[in-house]
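# what follows is a predicted protein model with its sequence.
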Amino acid sequence: MESKFFDALIKAVEQIDDGIHIIDSSGKIIYYNKAAKELDGIDVNKAMGRHILEVYPSLDFETSTLLQVMKTCKPLFKVEQNFVNYKGNKISTVNTSLPITYNNRIIGAVEISKNITRVKELSEKIVNLQSALYKNVSNVTKTKNTAVFNFLDIVGQCKEMLKIKSLGIKAAESDSPVLVSGATGTGKELIVQSIHNASKRRSKPFIAQNCAALPTNLLESILFGSVKGSFTGAENRAGLFELAHGGTLFLDEINSMPLELQAKLLRVLQDGRLRRVGASSTIDIDVRIISAINIPVQKILETSQLRQDLFYRLNVITFEIPSLKQRIEDLPLLIKHFINKYNKKCQKFFTGVSKEVLEIFMKYDWPGNVRELEHAIESAISLYDGEIIREEHLPFQFKYLLNNSTNLMIDSDDTCGLEQSLEKYEKELIISALQKVDWNVTKAAKLLNIPRQTLQYKIKKLAIS
């Protein structure tokens, strides 16, 4: 019975697409599935009984994840390993390696390897294209990766925004690091670009990189560059620091950068020089760093998302961008600005919004901030004709605030105020939309005509599970 069970188990394991290795206490391979054979290019019979380093000569006792587990008796989860197989191919895998113990004694180790070689190759091609684009950035005046905004483009007359513009002009006179905090959609990059364009570096490159968009290894090579052969598909390539030399490097959502990469970034900022991935020499750089976080400055260290030493290095000049709700007096100015913008783009002739729409806008919470307002006006102007944006022109998320919906069912003895009642109704609308699309957040956001990020925020805020 045990023999049949073992045979069935082996057959099942052979169907797994990931490579599986098992070694004994001496480091010899005692199991090696078909996927591992395809990955490594070695016949199973030739691999069985051989020491792991005999089969993988490009690895050693320090770089082999299996041997590390044998040495420490501690599991490793999703660790990247790079090696050259017998055919001379560079292979990249993500390994989960586990020690096998019996009577408190280690008797072997098992490893599951996922092949990411092709993924890394494609990623490197993307990085190479991005690098080629940035090389020509000084010759391009209006692309996504150049600074096109200045302080005159910042719409706002409230006390907070006037202060930010005044201090921003002064910050542009120095080369000190700047940290900008603010919720999604408040206009952080608008401030950042304005600082760059008011500085002595205005004629030099402005390069922006979202730190939450890429995995650690890829982000490292993008920022610091790489040398040929340092890893699978790597070429001699300048990183964003080198490409931004003399100019400004904007690191958005820096609190999402992995901690191990934050340490390398700190060294670059302290020394003024960097080492490409896989290189032995260093390169001097002259770059002004402006970074942004999407949570309040006073909370950044509480969350442990940013190293304390790096935070103090970046937090020399600080700007906290208020939410739209905090600067609601700027709403009429912003409405006029976006109507003019999309009238030109869509060749329409809207002159303003109705009194009812303005009242709705004043009551709304604006979780998506200025960006959400812009999208609401863009939607109305794109889809409808007329002179005035009216209630029926508004996207779905405003429906609960329409005049014909103000008679929400509030009993006379109900102690709930307007805000609580609106939240209750908003929650019902969101749940209804989620149910219609089988709780798919992306589809629900489209149905509600709001950004996916806004919907995620509301789901969390309204405790919808």
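Received it, and whenever you're ready, just let me know what you need.

# from now on I want contacts and neighbour counts done on CA atoms only, so please keep to that.
Fine.

# what ranges do the strands span in this protein?
Taking DSSP state E as the criterion, the chain carries its strands at 19-24, 29-32, 76-84, 90-102, 105-115, 178-181, 206-210, 248-252, 273-274, 283-284, 288-293, 317-320, 352-353, 388-389.

# export these to TSV and tack on distance to residue 198 and mean neighbour count?
Putting the strands of the chain into TSV (distance: least, Cα to Cα, whole Å; neighbours: other Cα atoms under 10 Å) gives the following:
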stretch	distance to residue 198	mean neighbour count
strand 19-24	55	22
strand 29-32	62	19
strand 76-84	43	16
strand 90-102	45	20
strand 105-115	48	20
strand 178-181	14	25
strand 206-210	12	21
strand 248-252	12	25
strand 273-274	26	20
strand 283-284	25	14
strand 288-293	13	24
strand 317-320	16	19
strand 352-353	32	19
strand 388-389	36	20
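
# ok, which of those comes nearest residue 460?
strand 288-293 (19.6 Å; Cα to Cα).

# for the closest one, the distance to its chain's centre please.
Relative to the centre of its chain, strand 288-293 is centred 15 Å away, using Cα atoms, centre = their mean, to the nearest Å.

# tell me the helices and strands packed up against it.
In this structure, strand 288-293 packs against strand 178-181, strand 248-252, helix 308-314, with contacts taken as 3 or more Cα pairs under 8 Å, 6 or more residues apart in numbering; DSSP states H and E.

# so which of the strands of the chain comes closest to residue 121?
strand 90-102 (9.7 Å).

# helices of the stretch 201-350 of the chain, start to end?
Listed in chain order, the helices of the stretch 201-350 of the chain (DSSP state H, counting those that start in this stretch) span 216-224, 240-243, 259-271, 308-314, 331-346.

# put this beside the first:
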Amino acid sequence: MVLSETIYQTLIQHMDLGIHIVDDTGKTVIYNEKMAQIENMNSRDVLYRNISDVFAFNEGHGSTLEQAWRNGTESHKPRQTYLNNQGVEITTVNHTFPVREGGRIIGAVEIAKDITKLERILQENRSQSSRKYTFQHIIGSSRELMEAVEFARRATRTTSSVLIIGETGTGKEIFAQSIHNESSRAAKPFISQNCAALPDSLIESILFGTNKGAFTGASDRPGLFEQAEGGTLLLDELNSLSPHLQSKLLRVLQERTIRRIGGTKDVEVDIRIIATMNEDPVDAITENRLRKDLYYRLGVVTLFIPPLQERKADIAPLAEFFTAKYNRLFQLHVTGLTPAVERLFQEHNWPGNVRELEHVIEGAMNVIETEELIDTKHLPFPFRNRPVPDHTPAISTAKQHDPAVISPIEGSPGLHEYLFQAEKQYVKQILEENNYNIKQAAGILGLSRQSLQYRLKKLGIQKILV
């Protein structure tokens, strides 16, 4: 008997569903760990207390558990939203039923599934959709950035899928929104979803929607494909999707139809898909994180966003923009950076890109009092004490290269054409000497692999690369 009781208690505590049981007086007698996790509560604050003493429900929407033990009501409620004892809003899908013995109600059981995270994600998607960025919000004037902006502007003229490649923090979503807001779809929804933020089971229901009865607690809900009808759906970190979901996405792109989970009919959708990746697609394909056929289908238009370390001319205007932003938020009057900070910013390699720059400035302005310039003493401690990186590009062991020494160019080209041909000649030379290994060549040129690929396309260099 003792063993049976131990097994019973272990089973209850390790279930992946919330279990809440009350006795015939409405007091909690069983409250498992999953339920405590869902409701962000400590079990000692709930056990042996009445439901109404712990939780708050909207007027006219009382506790389904209380209704079960008082009235014998069984419910499969699609959704129940209430507040815990700290005022935090909880949303669950419940199956609640009374427990009877000899015709008398001796208690009630509630089995709950947490959908709070799903509700918050949907709210976040709606709030993100209300933000509108255009190309005017892209700060900087470097040649590398302007080339990316010009390429993105051309993509506004069509409805083809777009693949945006860039390191984390380079501003890929701003480019995506800019393409949408200057296209013929601007009046329709723009919906963004981070594919890395959620498990497959949840992301699939969010993207494709659900039909009632698809699983316990499922209701008729349109997915993001349907919600973005006529507009644009941004899939951030596409390479985080499982092969199964990548296959379903490929079907959407090919057939322009989706089927809800649990559904039996296909629904036509008219959307433009923009996807982003923070790694080289060649690497993702090689390591089976990206389907090759999906890459070819999505990459009709491929846009590379250069990292901040390769466009350091943009650091000053970006710093000015972020300083003005936090002056408004913090009621400060900071006018700029000291020369020492300017030098430090130019020497830093910015692995977090524009996002890191913003965070550094925000952190500095949190500790400023009456000063008008951001000084090194205001910078976050890890940043201030980070060693100055060595930006000297790797040198081929076979031969040292001087980019200023190039073969003569016929005729008398203008400066722009001369520089274009010189760059093309030098890049080809490095590629040839490294047997067209793009990773090695990028290291010697002091570029990221993504940036080198972008330059190869711009320079018209076509060769099978490894």
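Now that the structure is in, tell me what you want to look at. Please read these numbers as outputs of a predicted model, since none were measured by experiment.

# so after superposing, what's the score?
Overlay of the two chains. TM-score (TM-score structural alignment, normalised by the length of structure 1): 0.60; 307 aligned residues with a Cα RMSD of 3.3 Å.

# related to what we said a few turns ago, make TSV from the helices and strands packed on strand 288-293 of structure 1 and add distance to residue 94 of structure 1 to it.
Below are these laid out as TSV (distance: least, Cα to Cα, whole Å):
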stretch	distance to residue 94 of structure 1
strand 178-181	34
strand 248-252	27
helix 308-314	29
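
# report the longest helix in structure 2, please.
If you go by DSSP state H, structure 2 has its longest helix at helix 415-433.

# what's the following helix or strand after that one?
helix 438-445 (DSSP states H and E).

# counterpart of that next one in structure 1, which residues?
Counting by TM-score structural alignment, helix 438-445 of structure 2 falls onto no part of structure 1.

# quick one: that helix to helix 415-433, angle?
130 degrees (axes from the mean of the first three to the mean of the last three Cα atoms, to 10 degrees).

# roughly how far does residue 176 of structure 1 sit from residue 291 of structure 1?
Applying Cα to Cα, to the nearest Å, the value for residue 176 of structure 1 to residue 291 of structure 1 is 12 Å.

# tell me, how many residues neighbour the residue in structure 1 that residue 318 of structure 2 lines up against?
For residue 318 of structure 2, the aligned residue in structure 1 is residue 334 (criterion: TM-score structural alignment). Residue 334 of structure 1: 19 surrounding residues under other Cα atoms under 10 Å.

# verify the stated contact: residue 334 of structure 1 with residue 154.
No - at 9.7 Å, residue 334 of structure 1 does not count as touching residue 154 under the criterion of Cα atoms under 8 Å.

# picking up where we left off before, turn the helices of the stretch 201-350 of structure 1 into a markdown table, columns for distance to residue 2 of structure 1.
Output for those, formatted as a markdown table (distance: least, Cα to Cα, whole Å):
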| stretch | distance to residue 2 of structure 1 |
| --- | --- |
| helix 216-224 | 44 |
| helix 240-243 | 58 |
| helix 259-271 | 46 |
| helix 308-314 | 56 |
| helix 331-346 | 73 |
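
# buried deepest among these, which one?
Most buried of those by mean neighbour count (mean count of other Cα atoms under 10 Å) is helix 240-243; its value is a mean of 25.

# what's residue 219 of structure 2 aligned with over in structure 1?
Checking TM-score structural alignment: residue 219 of structure 2 goes with residue 235.

# for residue 236 of structure 1, see how far away the nearest residue to that match once chain neighbours are set aside is.
The shortest distance from residue 235 of structure 1 to any non-neighbouring residue, by Cα to Cα, 6 or more residues apart in numbering, is to residue 228 (3.9 Å). Using Cα to Cα, one gets 5 Å for the distance from residue 228 of structure 1 to residue 236 of structure 1.

# can you tell me what residue 161 of structure 2 aligns to in structure 1?
Match for residue 161 of structure 2 (TM-score structural alignment): residue 177.

# no, scratch that, I was asking about residue 229 of structure 2
Using TM-score structural alignment, residue 229 of structure 2 pairs with residue 245 in structure 1.

# ok, that match - contacts?
204-205, 285-287 (Cα atoms under 8 Å, 6 or more residues apart in numbering).

# could I get these in TSV, plus columns for neighbour count and distance to residue 430 of structure 1?
Formatted as TSV, the contacts of residue 245 of structure 1 follow (neighbours: other Cα atoms under 10 Å; distance: Cα to Cα, whole Å):
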residue	neighbour count	distance to residue 430 of structure 1
204	20	46
205	26	43
285	18	50
286	16	49
287	25	45
